[in-house]
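**Q** here's a sequence, model it:
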Amino acid sequence: MPTILGQNQYGKAENRVVKITRDGATHHIKDLNVSVALSGDMDEVHYSGSNANVLPTDTTKNTVFAFAKEHGIESAEQFGIHLARHFVTSQEPIKTARIRIEEYAWERIEASDANSQFIGADEVKHSFVRKGQETRLTQITYDGSSWEVVSGLKDLVVMNSTNSEFWGYVKDKYTTLQEAYDRILATQVAARWRFNWTDDEQKMPNWEKSYEQVKKHMLQAFAETYSLSLQQTLYQMGSRVINNRGEIDEIRFSLPNKHHFLVDLEPFGLKNDNEVYYAADRPYGLIEATILRDGCEPRIPVDLTNL
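**A** Below you'll find the predicted structure:
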């Protein structure tokens, strides 16, 4: 039975581009997931395999990153308009360009009043927490005489757009990673903390206040730590909680390193001065550790998914 080609399109989906605009010490983030779909005179590539009218999908990916540098990202809408216009007007076979964009919003982490005398106001203008934020968790165990309360959160996404380095690590013949002296540090925090309350109703913590304070101390430690490793940042986050919240004896973190790699724009004649990044989702480094009050024994499971 004869067949004919119907509606079709092609392109590069889910290009994760992060644009950092540096206004002195104040940084602004645009974090987009851009999908490009192109259609037009594409019959022959389907019928005979001729690529004469095909703009490679890799080229559409490169265009997204190059435009982030050349045009900036004023808004998702404006960025999409620039891209769509470019593809249709620069390639005669392309008749229609569809640009779909998801934007991930970030808001700034506030500095702690206690540390304001040690850090300048400008120094926290590079620390962000993803809007939408976290899922709150708790597990209650009761054996008829005493209680164990372990609370926590997951999916709290945070980012420092500077004040992070990674260098001086072990190198062998398989090492290709370049040392970094100014990098994005981002992670998706999963944390559990164990209360030392057991059964005294009069000494029961204010659970709502405790949760908000734990989260505040974690975020402030993340923002205020000049990081030489994600492990160092993790330890500072846990120590800040233990030192400021007497009702908590133990906190465990699982921190995936949400890698952001500088895009090589030199093939397009553009210099990438720590502005345009590719946000990789996998594989990723996974940093995990427990921070304890001195003298306490760990009781939170190593695998937080089993809590």
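**Q** CA only for contacts and neighbour counts going forward, please
**A** OK.
**Q** now Lys69, nearest residue through space, not along the chain?
**A** Val276 (6.6 Å; C-alpha to C-alpha, 6 or more residues apart in numbering).
**Q** ditto for Ile94
**A** Distances taken as C-alpha to C-alpha, 6+ apart put Gly40 closest to Ile94, at 4.6 Å, once the chain neighbours are dropped.
**Q** is that neighbour in contact with Phe87, as I believe?
**A** No. Using C-alpha atoms under 8 Å, Gly40 is not in contact with Phe87; the gap is 11.1 Å.
**Q** for Ile101, which non-adjacent residue is closest in space?
**A** Val34 (4.6 Å).
**Q** Asn15 is in contact with the one you found, correct?
**A** Yes. Between Val34 and Asn15 a contact is recorded at 4.9 Å, counting by C-alpha under 8 Å.
**Q** sorry, back to before: any idea how many residues pack against the residue nearest to Ile101?
**A** Residues lying near Val34 (other C-alpha atoms under 10 Å) number 21.
**Q** ok, it to Thr60 distance?
**A** 10 Å (C-alpha to C-alpha, to the nearest Å).
**Q** which outside residues touch the helix or strand containing Tyr277?
**A** In the assignment (DSSP states H and E), Tyr277 maps to strand 276-279. For strand 276-279, contacts defined as C-alpha atoms under 8 Å, 6 or more residues apart in numbering pick out 15-20, 65, 68-69, 258-263.
**Q** one more pass at 6 Å, please.
**A** 16-19, 260-263 (C-alpha atoms under 6 Å, 6 or more residues apart in numbering).
**Q** got the buried residues for stretch 153-167?
**A** Within stretch 153-167, the residues scored as buried using 16 or more other C-alpha atoms under 10 Å are 153-166.
**Q** do the same with stretch 267-286
**A** The neighbour-count check on stretch 267-286 (16+ other C-alpha under 10 Å) flags 271, 274-279 as buried.
**Q** ok, back up a step: and the residue nearest to Ile101, that's in a strand?
**A** Yes. Counting by DSSP: H, G, I helix; E, B strand; the rest coil, Val34 is found in a strand.
**Q** hang on, isn't it packed against Arg98?
**A** No. The pair Val34 / Arg98 is not scored as a contact, 10.4 Å apart, by C-alpha atoms under 6 Å.
**Q** so how far is Val189 from Met159?
**A** Distance, Met159 to Val189, by C-alpha to C-alpha: 11 Å.
**Q** how about Asn160?
**A** Taken as C-alpha to C-alpha, the span from Asn160 to Val189 is 14 Å.
**Q** the structure of the following sequence is requested for comparison with the preceding one:
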Amino acid sequence: MSVKLGPNRYGKAETRLVHVVREGPVHRIKDITVSTSLSGDMEAVHLTGDNASVLPTDTQKNTAYAFARKHGVGQIEEFAQLLARHFVSSQPSIHHARVQIEEYAWDRAGPHSFVRDGGEVRTCVVHHDRDGRGTVVSGLTDLVVLNTAGSEFHGYLVDEYTTLPPTRDRILATAVTARWRHTGGTRSYAGSYEKLRAALLDAFAGTHSLSLQQTLYAMGERALSVCPEICEVRLVMPNKHHVAVDLSPFGLDNDNVVLQALDRPYGLIEGSVLREDAPDAGFAWE
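**A** Here you go, the predicted structure:
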């Protein structure tokens, strides 16, 4: 039997890092999770156990901490690029670096006091190659939204296993995961984030939905219309079902007033919206 080594990578997952800026009595914090993944000339370590080309995952963790102290942590996209370029440029055996960062927001409660924000998590994934090619994908996850009206679902395929009744009045709820790809040139990652987040929320609230797919497209289209620096948006939107409870045994009506929130199973709607002239991403988004 003839076999060979396929695509592979290794790294340090979920390094927790909190950076405090102490400039006078008013402090600022960045709370992030960094995951690094490296690939390149790794055949020997897999086939013979020769570790000469391997940068230990513990070193990758330490690099994140050291770079936070040396360079600070500004926009997570910029910090991820700094790490990715370092790994590729400093080690001949490393040909490609992937850095993923999640950022958790804190609200200020005083000059040096903070309350954890319960909202969505900001994300980014950066890829960088030895030849200088790279991509920056920003995003968010767990942006939980809900409409109590303005949502229908009917006219779908029906077969012998269909039991779902059509409806012209349903709760529409989802937890949005969005990722967007930047075009080239100078950009403000924070500015794009705020504009795109607002566009997603406006489109969700303002779209009379006949399906979650229609809402997904409207959200992506709105985001591209307000963010010319973005060329593609990918959305993952689980349908968080809310079912009216049958209260007839108790002599009570229930016109979508009392609902049971179901966590599983759930419909999962995924899709991308991109400009017709969007360049090829070059790398996988994951």
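**Q** in structure 2, what residue spans correspond to strands?
**A** Per DSSP state E, structure 2 carries strands over the ranges 15-23, 26-40, 94-104, 106-110, 113-116, 121-129, 134-147, 172-182, 230-239, 242-244, 259-261, 267-274.
**Q** compare those and give me the one nearest Ala218 of structure 2.
**A** strand 267-274 (9.1 Å; C-alpha to C-alpha).
**Q** kindly calculate the angle that that closest one makes with strand 230-239.
**A** 170 degrees (axes from the mean of the first three to the mean of the last three C-alpha atoms, to 10 degrees).
**Q** tell me which stretches of the stretch 51-200 of structure 1 form helices.
**A** 57-70, 76-90 (DSSP state H, counting those that start in this stretch).
**Q** which bit of structure 2 covers the last one?
**A** When you say that, I think you mean helix 76-90 of structure 1. When helix 76-90 of structure 1 is aligned against structure 2 using TM-score structural alignment, it corresponds to no residues at all.
**Q** can you tell me the closest non-neighbouring residue to the equivalent of Ser239 of structure 1 over in structure 2?
**A** Residue correspondence to structure 2 (TM-score structural alignment): Ser239 of structure 1 is matched to Glu221. Spatially, and ignoring its direct neighbours in sequence, Glu221 of structure 2 is nearest to Val273 (6.5 Å; C-alpha to C-alpha, 6+ apart).
**Q** quick check: the one you found touching Ile230?
**A** No. Using C-alpha under 6 Å, Val273 of structure 2 is not in contact with Ile230; the gap is 10.7 Å.
**Q** tell me which of those two has more neighbours.
**A** For Val273 of structure 2 versus Ile230, the count of surrounding residues by other C-alpha under 10 Å is larger for Ile230: 23 against 20.
**Q** I'd say the more buried one and His182 touch.
**A** Yes. Using C-alpha under 6 Å, Ile230 of structure 2 is in contact with His182, at 4.6 Å.
**Q** where in structure 2 does stretch 21-41 of structure 1 fall?
**A** Going by TM-score structural alignment, stretch 21-41 of structure 1 lines up with nothing in structure 2.
**Q** can you check stretch 272-286 of structure 1 too?
**A** The aligned range for stretch 272-286 of structure 1 is 254-268, by TM-score structural alignment.
**Q** roughly how far is that stretch from the heart of the chain?
**A** 25 Å (C-alpha atoms, centre = their mean, to the nearest Å).
**Q** ok, now stretch 280-292 of structure 1?
**A** 12 Å.
**Q** aligned partner of Asn206 of structure 1 in structure 2?
**A** By TM-score structural alignment, Asn206 of structure 1 lines up with Ser188.
**Q** for burial, what's the neighbour tally of that match?
**A** 9.
**Q** who's in contact with the residue nearest to Glu221 of structure 2?
**A** With C-alpha under 6 Å, 6+ apart, Val273 of structure 2 has these contacts: 220, 232-233.
**Q** also Thr33 of structure 2?
**A** Counted by C-alpha under 6 Å, 6+ apart, Thr33 of structure 2 has contacts 14-16, 101-102.
**Q** ok, of those, which come out buried?
**A** 15, 101-102.
**Q** now Arg170 of structure 2. Nearest residue, chain neighbours left out?
**A** Ser151 (5.5 Å).
**Q** what's the offset of stretch 298-307 of structure 1 from the middle of its chain?
**A** Distance, centroid of stretch 298-307 of structure 1 to centroid of chain: 24 Å (C-alpha atoms, centre = their mean).
**Q** now stretch 81-95 of structure 2
**A** For stretch 81-95 of structure 2, the distance to the chain centre is 24 Å (C-alpha atoms, centre = their mean).
**Q** I'd assumed Asn256 was in contact with Ala244 of structure 2.
**A** Yes. With contact defined as C-alpha under 6 Å, Ala244 of structure 2 reaches Asn256; the gap is 5.4 Å.
**Q** and stretch 210-218 of structure 1, how far out from the chain's middle?
**A** 20 Å.
**Q** can you mark which positions in that stretch are buried?
**A** 210, 214-218.
**Q** what's the average distance of it to structure 2?
**A** Once the two are superposed, stretch 210-218 of structure 1 sits an average of 0.5 Å from its aligned residues in structure 2 (mean C-alpha distance after the TM-score superposition for structure 1).
**Q** circling back to that earlier point, nearest to Leu164 of structure 2, out of the strands of structure 2?
**A** Ranked by C-alpha to C-alpha, the member of those that lies closest to Leu164 of structure 2 is strand 242-244, at 11.5 Å.
**Q** what residues does stretch 202-211 of structure 2 touch?
**A** Taking C-alpha under 6 Å, 6+ apart as the rule, stretch 202-211 of structure 2 contacts 150-153, 215, 219.
**Q** make JSON lines out of the contacts of Thr33 of structure 2 and add distance to Leu83 of structure 2.
**A** Shown next, in JSON lines, are these (distance: C-alpha to C-alpha, whole Å):
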{"residue": "Glu14", "distance to Leu83 of structure 2": "15"}
{"residue": "Thr15", "distance to Leu83 of structure 2": "13"}
{"residue": "Arg16", "distance to Leu83 of structure 2": "15"}
{"residue": "Ile101", "distance to Leu83 of structure 2": "11"}
{"residue": "Glu102", "distance to Leu83 of structure 2": "15"}
